[in-house]
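Trainee: Next come a sequence and a model predicted from it.
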Amino acid sequence: MSLPAASLSARVGGLFASHFLGFGLFLPFFPLVLEDRGLTVAEIGYILSAGTIVRIAANPVMTGLSDHSGRRRLSIFAYSMAGAAFLGFFIFSSGMVTALIAVMGLMIFWSPIVPLSDAYALDVVRNHGADYGRMRLWGSVGFVVANVFGGWLAGMGNSQLIVMGTVLGVISTGFVAISLPRQGRDEDNGEPRQNQRPKLFWSPWFLGVLGVIGLLQGSHAAFYGFGTLFWLQAGISEFAIGLLWSIGVLAEIALFFVAGRLGLSFGPLT
């Protein structure tokens, strides 16, 4: 028996929230963790860029494996546990090389979770008429909570707590995902999905959109990697930095809240 749409939407919102709780600790404050371990700014840049490179390479492979198997929820669970294992390796190790291995391993398994969660949420939209924006905004709420909480943890001077909090977020994401009901035509029936080459990918305007998105992501990279360290050097407290990170996400929450209605009035290109 299927769950009422409202209840299922809330549970999918919980999936996004649990993931972004961990990500909201990792993204702003992991560079601070690396700095506390004695790594230079240049070494931090190498580690974060290596994580981005493997994320770009691994994402289509890992999501493709999940799509081929048709077991999206199980994939999120397995990837979450593997990511948590690499974070555990980081906690009990030291040095740049081990940090590099841990971050690269984490990114390989962590990066597919959002697109797989999005795909599951879109199945819920199709099957139950749920509002995607209303589900996804809980991820932004989780991110804001993590920003503020992470700033408080960083202010205590124990950056290891930030890593442990990230581990809890990663593990909880896996358990929330595996508890969700089946969705989609092929989800969890073990039948491989048909491998069709989408015509959309070869459309010139779609490739243009991908290029714009790539530029946007590139402009985010310096901010994500070094925003916290820059603000610390400017004399801003860790707690205030957490609040600064949350400001933009509050605007994102407002956008997700009305996104469903905006989509009725404007097309994707607009």
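Mentor: That came in fine, so what should we check first?

Trainee: rest of the way, CA atoms for contacts and neighbours
Mentor: Noted.

Trainee: could you point out the longest helix in this protein?
Mentor: helix 5-36 (DSSP state H).

Trainee: Included below, for side-by-side comparison, is a second structure:
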Amino acid sequence: MHIKNFTRLSNSYFWYFSVLGLAIPFLAIFLEGRGFNSLQMGEILAVFTATKIIGPTFWAFMADKTGKKLPFIQLGATLSLVCFSVLFFVDGYWPILTILALFSLFWTGMQPQMEVLTLGAMRKSTKFYARIRLWGSVGFIVFALASGEVIGYFGSDSFIAIGFVILVGLWLSTLWLNETNCRTSFVNVNSRIIHKFLTANFILFFISGLLFQLSFGPYYSFFALYLRDLTYPSYAVGMFVSLAVVAEIVIFIVAGRLFKRFDAKNLLVLSIAITAARWFIMAYFGDNGIMLAISQLAHAASFGLYHSASMQFIQNHFNPNQQNRAQAVYVSGMYGIGGAIGAYLAGVYWMDGLGAQQTFIYAGYVALFASIIAFLMSNKKAPM
């Protein structure tokens, strides 16, 4: 892979996942600072996540139809920046919900195109994909730590200013990208992909993944508030989240070796089962710093290993000209539907912190069930 392509793609991943480094730990802090209760926050976060159902699917269809990905990545970065900037000027439940939903609609639509652009540029090398993707984890860490300090000093509304800086960086990084060696030849976009979606193996993969993402509801929605209620200091949020992503980086570095020894199905089952244990640890031992650190290290499996194994499954299951649509279903179905339901249910059961432990226990059982479903998958590769 050419060094310029590697650098440009890594730069875009850095800024794209820096958004998550801000949003996952601190969006709930921002919303609470605007006076919303846990049920309202759960509703806003559910809508914010549900936009993944629409954006990635529509843009993937357009990318497959035109054979181009980069214009949609650049358009998404531009519209994301414009929408997020409106937060400087609005307040209230409905305006904030609407702006966050529009921002997420355009921002999440970028990811499937970035994944396919990257996979094409590196000629499907798991090793290079992992090394590029880890720069997204680096961006997450940098802004999780920095945002915690800035918000602690300037207050929850500084969330908007930090997000604006990140999105300017993302927009500039997309202008530097190119689509050399990443464009697939034009093929009829209706090329029998429905048969791939309706196979038993994909259905099991999809249901398991949807439940798996649902189980993240309390973590993605209320982790910062959970630590605050357990009397951890304000800087602990950034530290624990960063610890999780450091573990994720390690997995991305060694992922290539794991795929030489284990198939995607077994790695999916392992990663989901570890995640179930993670939620139980957070429920029963969240007030113990060492046990909480161990649960955060499990993020190596919860995200790094699971995501890499999912990419491997999708690459093996779908034809090259079907990759955009497959990535869109992966993001919109599992992360969109599963994440939205998880965020909403977390808001219902959280009860402003009174139901925190029980919510994480429920999440653990959901993840455990997801691992059983993944275990039922076949190891056989789908026919092309």
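Mentor: Structure's in. What do you need? Keep in mind that what you see is a predicted model, and the values were worked out from it rather than measured.

Trainee: re the thing from before, over which residues of the second structure does the longest helix of the first structure lie when aligned?
Mentor: Following TM-score structural alignment, the aligned partner range for helix 5-36 of the first structure in the second structure is 2-33.

Trainee: Stretch 99-119 of the first structure too?
Mentor: With TM-score structural alignment as the criterion, stretch 99-119 of the first structure aligns to 96-116.

Trainee: Any buried residues in that stretch, and which?
Mentor: 96-97, 99-116 (16 or more other C-alpha atoms under 10 Å).

Trainee: And the contacts of that stretch?
Mentor: For stretch 96-116 of the second structure, the surrounding residues in contact (C-alpha atoms under 8 Å, 6 or more residues apart in numbering) are 44, 47-49, 51-52, 54-57, 59-60, 63, 69-70, 72-73, 76-77, 79-81, 83-84, 86-87, 90, 323-324, 327-328, 331.

Trainee: mind redoing it with 7 Å?
Mentor: If you take C-alpha atoms under 7 Å, 6 or more residues apart in numbering as the criterion, stretch 96-116 of the second structure is touched by 44, 47-48, 51-52, 55-56, 59-60, 69, 72-73, 76-77, 79-80, 83-84, 90, 323-324, 327-328.

Trainee: quick one: which of those residues sit in strands?
Mentor: Assignment to strands by DSSP state E places none of these there.

Trainee: so Thr49 of the second structure makes contact with Tyr344?
Mentor: No - if you go by C-alpha atoms under 7 Å, Thr49 of the second structure and Tyr344 don't touch, sitting 9.8 Å apart.

Trainee: Could you pull out the residues contacting both of the two?
Mentor: With the criterion set as C-alpha under 7 Å, 6+ apart, the contacts of Thr49 of the second structure and Tyr344 do not overlap.

Trainee: Please tell me which residues of the first structure stretch 167-176 of the second structure aligns onto.
Mentor: Using TM-score structural alignment, stretch 167-176 of the second structure pairs with 170-179 in the first structure.

Trainee: Break down the stretch 51-200 of the first structure into its helices, ranges please.
Mentor: 72-91, 96-110, 113-128, 132-155, 160-179 (DSSP state H, counting those that start in this stretch).

Trainee: I'd like these as JSON lines, with distance to Leu210 of the first structure appended.
Mentor: Shown next, in JSON lines, are the helices of the stretch 51-200 of the first structure (distance: least, C-alpha to C-alpha, whole Å):
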{"stretch": "helix 72-91", "distance to Leu210 of the first structure": "24"}
{"stretch": "helix 96-110", "distance to Leu210 of the first structure": "21"}
{"stretch": "helix 113-128", "distance to Leu210 of the first structure": "15"}
{"stretch": "helix 132-155", "distance to Leu210 of the first structure": "21"}
{"stretch": "helix 160-179", "distance to Leu210 of the first structure": "28"}
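
Trainee: Tell me which of those sits nearest to Leu39 of the first structure.
Mentor: Evaluated over those, closeness to Leu39 of the first structure peaks at helix 96-110, with 7.0 Å, by C-alpha to C-alpha.

Trainee: now the closest one and helix 160-179, what's the angle there?
Mentor: 20 degrees (axes from the mean of the first three to the mean of the last three C-alpha atoms, to 10 degrees).

Trainee: by how many degrees do helix 96-110 of the first structure and helix 5-36 diverge?
Mentor: Using the same axes, to 10 degrees: helix 96-110 of the first structure against helix 5-36 is 170 degrees.

Trainee: how big's the offset between helix 96-110 of the first structure and the second structure?
Mentor: Superposing on the second structure and averaging over aligned pairs (mean C-alpha distance after the TM-score superposition for the first structure), helix 96-110 of the first structure comes out at 0.8 Å.

Trainee: And for stretch 114-123 of the first structure?
Mentor: Stretch 114-123 of the first structure sits 1.0 Å off on average (mean C-alpha distance after the TM-score superposition for the first structure).

Trainee: repeat for stretch 42-55 of the first structure
Mentor: Looks like 1.4 Å for stretch 42-55 of the first structure (mean C-alpha distance after the TM-score superposition for the first structure).

Trainee: Tell me which residues are up against that stretch.
Mentor: Contacts for stretch 42-55 of the first structure (C-alpha under 7 Å, 6+ apart): 31, 34, 100, 103-104, 107-108, 111, 225.

Trainee: Same list (the residues you listed) but as CSV, adding distance to Ser172 of the first structure.
Mentor: Formatted as CSV, the contacts of stretch 42-55 of the first structure follow (distance: C-alpha to C-alpha, whole Å):
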residue, distance to Ser172 of the first structure
Pro31, 23
Leu34, 24
Leu100, 24
Val103, 19
Met104, 21
Met107, 17
Ile108, 18
Ser111, 16
Gly225, 25
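
Trainee: Which of those residues sits closest to Asp131 of the first structure?
Mentor: Nearest member of the contacts of stretch 42-55 of the first structure to Asp131 of the first structure, counting by C-alpha to C-alpha, is Ser111, at 23.7 Å.
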